[in-house]
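Chemist: here are the coordinates; sequence isn't available:
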């Protein structure tokens, strides 16, 4: 079958490992289902896989793509849930010590088809296109859990989103505006800040700018480049919810400010199947449509990977595919 995959780990030049070609058709174990992929979105996780992070060398070649949407053999239209749990696990999907994401142990969705446990597919809302639905399972689910499950913030409060043009950040802006929060965001360029405002941010700022007032919460996916600003932007007792550190960790961590002002720092990773179901219902009921920065045929996936590496994203990059 046609697929986009990583042939080997390459920490220094990840795109040198990217291959657009053929892979064997997957077998469908008992209790699993085959999804004919119609659209799949690109995530930073795919860049990390190319670099060999979170995956053992012997697991290559690995088809990339940890979320997407498509059609079951019976014609049902579905969205993928990317977190694959151990069969014996009961509880929060994200706390299972044996959990994996697609592309870590099991082959991913950048292909004609992907095989997943039956519980890892959910009905696609009729109001969402395959392209829109393909963004839900990773970036939007991460944002939903950060805001509605982890932050404890209430509508009417103010939060800051660092790095306004990425998939999680644009989702946070759209979700927060729809839910009645005052949303502020930072962006490196005028174009990125303008995008954030079009998506619903009430105000935008250059990175590191002193804000008009301190905020109730900050959502962090950037790390070292923005961490000090995030801590300094919080009210006493405020919260930072962290789901990534794309610029690397900050070894200073501003710990004196954290303890003196009794700030809270909370980690958040992906989300559960139930949360994804709620997210799909919410965006459908609220009429929210995700920001698609680029829509490319799967065969042209390398262009999308280059844009992500260069930081030129303006929302989600989605690869569309119509398997024969």
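Modeler: That came through fine. Bear in mind the structure is a predicted one, so any value in this text is a computation, not a measurement. Numbering: from 1, shown residues only.

Chemist: going forward, measure contacts between C-alpha atoms and count neighbours the same way
Modeler: Noted.

Chemist: so residue 133 makes contact with residue 124?
Modeler: Yes. Taking contacts as C-alpha atoms under 8 Å, residue 133 lies within contact range of residue 124: 6.9 Å.

Chemist: So between those two, which is more surrounded?
Modeler: residue 133 (27 against 23; other C-alpha atoms under 10 Å).

Chemist: before we go on, here's another structure to hold up against the first:
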């Protein structure tokens, strides 16, 4: 089979597509023929350094995927050969205190595909049966693959952490990125009003065409002041952000009293000013969030099918052109997910 490996750390020169031994399925696992996967920021991080993440080189890249089951245990009752499926990339131990109480996303021994073990940028992958879920109807493989990281991350941020209600207003930073677009689509689908930011007018225009209530150019406008003007001086109920230091102060100033800020990233730095006085006087809630567990993934997939949400794809590439795909992601110019076609 063919797979994309990182063989060192640096730029695209350390990413190689090459033939390797076929995957062998173990008891309790499901062998999936991977039709499509999507790129995530962590793919760039693993290529660049992977610092702080235990891994061995060479390693197959990729976290999320969608494909078709080729082999499964004869005793398996929920999954069948030839079934279209999506993969949850978090392999949990099932035995730590967090797994035991149903919070696998906090597993102390979590192994993520493409980070701690071989990932999904391969034509076949074998994963535990608990990590394989039926694919929502009406989606392509590339669209379904996007569910495993970005949409699941946004789902947990919005509905588990922030507990967004239909009558609330949500501010989403950096529209165009995968998590941000997913958050906008999901919040809008329940009836919430969504304000988005971007440094590019073209991205704001696309978001408005998709149903965003208001767009703010963070390069030419004062985001906090614009939010306050738009909300009549009140502020938003929830902020969804994965940027970190560069927007932290703005995000805090944009919140209504008692508002909630949910963060899942720190691409511009992880040491913003705490602004403790604002936090306690205005009784703000700061919530950290990463990925999502199996029950959240199941709920997300059901919601996607019922709501008719279609993930936004920026572009699709065959596996052999992964360097172009990584360069596109690194440019920050994308609007939506960048996908790989593994069997093309």
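Modeler: Yes, it's here. In this text the structure is predicted, and so the values were computed from the model without any measurement.

Chemist: list residues touching both of residue 133 and residue 124 of the first structure?
Modeler: Counting by C-alpha atoms under 8 Å, 6 or more residues apart in numbering, the contacts common to residue 133 of the first structure and residue 124 are 69, 79.

Chemist: what about the alignment partner in the first structure of residue 325 of the second structure, how many neighbours?
Modeler: Taking TM-score structural alignment, residue 325 of the second structure has residue 304 as its aligned residue in the first structure. By other C-alpha under 10 Å, the residues close to residue 304 of the first structure number 24.

Chemist: Could you count how many residues lie near the counterpart of residue 198 of the second structure in the first structure?
Modeler: Taking TM-score structural alignment, residue 198 of the second structure has residue 187 as its aligned residue in the first structure. Applying other C-alpha under 10 Å, we find 22 residues neighbouring residue 187 of the first structure.

Chemist: for residue 307 of the second structure, same thing?
Modeler: 12.

Chemist: what does residue 307 of the first structure give?
Modeler: So residue 307 of the first structure, with other C-alpha under 10 Å, has 14 neighbours.

Chemist: Same check on residue 273 of the first structure?
Modeler: By other C-alpha under 10 Å, neighbour count at residue 273 of the first structure equals 23.

Chemist: For residue 138 of the second structure, see how far away the aligned residue in the second structure for it is.
Modeler: Taking TM-score structural alignment, residue 273 of the first structure has residue 294 as its aligned residue in the second structure. Residue 294 of the second structure sits 22 Å away from residue 138 of the second structure, going by C-alpha to C-alpha, to the nearest Å.

Chemist: How about the contacts made by the aligned partner of residue 239 of the first structure in the second structure?
Modeler: In the second structure, residue 239 of the first structure lines up with residue 260, judged by TM-score structural alignment. Contacts for residue 260 of the second structure (C-alpha under 8 Å, 6+ apart) come out as 162, 237, 238, 239, 284, 285, 286, 287.

Chemist: nearest to residue 49 of the second structure, of those residues?
Modeler: Looking at the contacts of residue 260 of the second structure and their distance to residue 49 of the second structure, the nearest is residue 287, at 27.3 Å (C-alpha to C-alpha).

Chemist: before we move on, what SS does the closest one have?
Modeler: strand (DSSP: H, G, I helix; E, B strand; the rest coil).

Chemist: what about it, how many residues close to it?
Modeler: Residue 287 of the second structure has 14 nearby residues by other C-alpha under 10 Å.

Chemist: same check, this time on the one 5 residues further on
Modeler: Residue 292 of the second structure is surrounded by 27 other residues when neighbours are defined as other C-alpha under 10 Å.

Chemist: Enumerate every residue touching it.
Modeler: 105, 152, 153, 155, 156.

Chemist: Can you give me the distance of it to residue 169 of the second structure?
Modeler: Distance from residue 292 of the second structure to residue 169 of the second structure, by C-alpha to C-alpha: 23 Å.

Chemist: before we move on, what about residue 209 of the second structure?
Modeler: From residue 209 of the second structure to residue 169 of the second structure the distance is 18 Å (C-alpha to C-alpha).
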